[in-house]
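structure here, sequence nowhere to be found:
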């Protein structure tokens, strides 16, 4: 498995909230609602609704394009397929943008350290990995990262063939 697939596998494993070996819509919704709750965002707020809508759109896109056996869920092999440069803008970018907006609680264009770590924990990543990951992204050492840097990280995490920021989220 190459570096990109190892990172995708790490995401698959944490998103598989019921640990049944398949991603289902409930898995993504559970993780999304956990992030919203943990960040203290009003579930009825525009950022929360946008994020939940992007989760729904992401899931619909994944299933319609990738569910090869039409069982309404995705195995890892099915899930790994969309994370390619050609598919990124339609399947993943809206999700990344809405997550960045959700995590930028004060809407100043930056994601604060605490908010990033809270979201990573809500997704299911271990605290130590989330802290190390954030340190890799916070190159200015100001305790916040620009949302644009977050979007670049999100893309590189899923698409880069070699080590990238976020590799620390992948268990050894």
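Alright, I've got the coordinates. Computed from a predicted structure; not experimentally measured.

CA atoms for contacts and neighbours, from now on please.
Noted.

ok, the nearest residue to residue 91 once chain neighbours are set aside to residue 35 distance?
Leaving aside its chain neighbours, residue 91 sits nearest to residue 58 (5.6 Å; criterion: Cα to Cα, 6 or more residues apart in numbering). Computed as Cα to Cα, to the nearest Å, the residue 58 to residue 35 distance reads 16 Å.

take a look at this one as well, against the first:
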């Protein structure tokens, strides 16, 4: 196991995710950014916006936002800046139960969107469609899928996705498979 300086590695991960959330690139995350992100994921997989999966994703992201702004918005301006995000995420990832409570509904909603044929399994092709919403290249999505498929059965379960979320946000091991959540884009040189 190769352990990087914890603060530097986690801050890099938090910064990357902050960038995913800041949809209009104005340097802060607000409710509009989160709903835009949800819409981008829904559109990336071609899901109708009035479907149960789409409304579930929108609801999960709305709830996630409400929890995050209550927890991280220390100046109470209705926005989260990069420093608030870093400090708040360090606090959240320090509590496994708080992290799971905050992230599981969004992970499950994303997983359901990925599972295009509703067979209870997410294939590499299905995973790749959602990864496009994160700006991940098809090659990086393929590499990420291979690393996240922990049982090598050719599919991702919601539990494998939760492990990836948890490891990405909490692990200081640069070789952890969870660092592949967004493909090779995050790999440490």
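Okay, I see it. Just so you know, these numbers come straight off a predicted model, no measurement behind them.

secondary structure element for the residue nearest to residue 91 of structure 1?
helix 46-66 (DSSP states H and E).

after superposition, how close is that helix to structure 2?
If you overlay the two and look at helix 46-66 of structure 1, the average distance to its match in structure 2 is 0.7 Å (mean Cα distance after the TM-score superposition for structure 1).

which outside residues touch that helix?
Helix 46-66 of structure 1 is contacted from outside by 25, 28-29, 32-33, 36, 41-43, 72-74, 78-79, 81-82, 91-92, 94-95, 98-99, 101-102, using Cα atoms under 8 Å, 6 or more residues apart in numbering.

looking at structure 2, name the residue matched to residue 17 of structure 1.
In structure 2, the residue paired with residue 17 of structure 1 is residue 23, using TM-score structural alignment.

so what's that match up against?
With contacts defined as Cα under 8 Å, 6+ apart, residue 23 of structure 2 is in contact with 29, 33, 34, 36, 37.

after the helix holding residue 58 of structure 1 comes which helix or strand?
Under the assignment DSSP H and E, the closest C-terminal helix or strand after helix 46-66 of structure 1 is helix 76-80.

can you point out the buried residues in that next one?
Applying a neighbour-count criterion of 16 or more other Cα atoms under 10 Å, one finds 76, 78, 79, 80 buried in helix 76-80 of structure 1.

for it, packing partners?
Contact partners of helix 76-80 of structure 1 among helices and strands, from 3 or more Cα pairs under 8 Å, 6 or more residues apart in numbering; DSSP states H and E: helix 3-15, helix 46-66.

find the nearest non-adjacent residue to the spatially most central residue of structure 2, please.
Most central in structure 2 under Cα atoms, centre = their mean is residue 165, positioned 6.3 Å from the mean C-alpha point. Of all residues not flanking residue 165 of structure 2 in the chain, residue 178 sits nearest, at 6.6 Å (Cα to Cα, 6+ apart).

likewise for residue 126 of structure 2?
Closest residue to residue 126 of structure 2 in three dimensions, ignoring its sequence neighbours and counting by Cα to Cα, 6+ apart: residue 114, at 5.1 Å.

what does that neighbour align to in structure 1?
Residue correspondence to structure 1 (TM-score structural alignment): residue 114 of structure 2 is matched to residue 103.

just checking, its match touches residue 113?
No. With contact defined as Cα atoms under 8 Å, residue 103 of structure 1 does not count as touching residue 113 (9.9 Å).

more neighbours: which of those two?
residue 103 (28 against 18; other Cα atoms under 10 Å).

list the residues that contact that one.
With contact set as Cα under 8 Å, 6+ apart, residue 103 of structure 1 has these partners: 39, 111, 112, 115, 116, 119.
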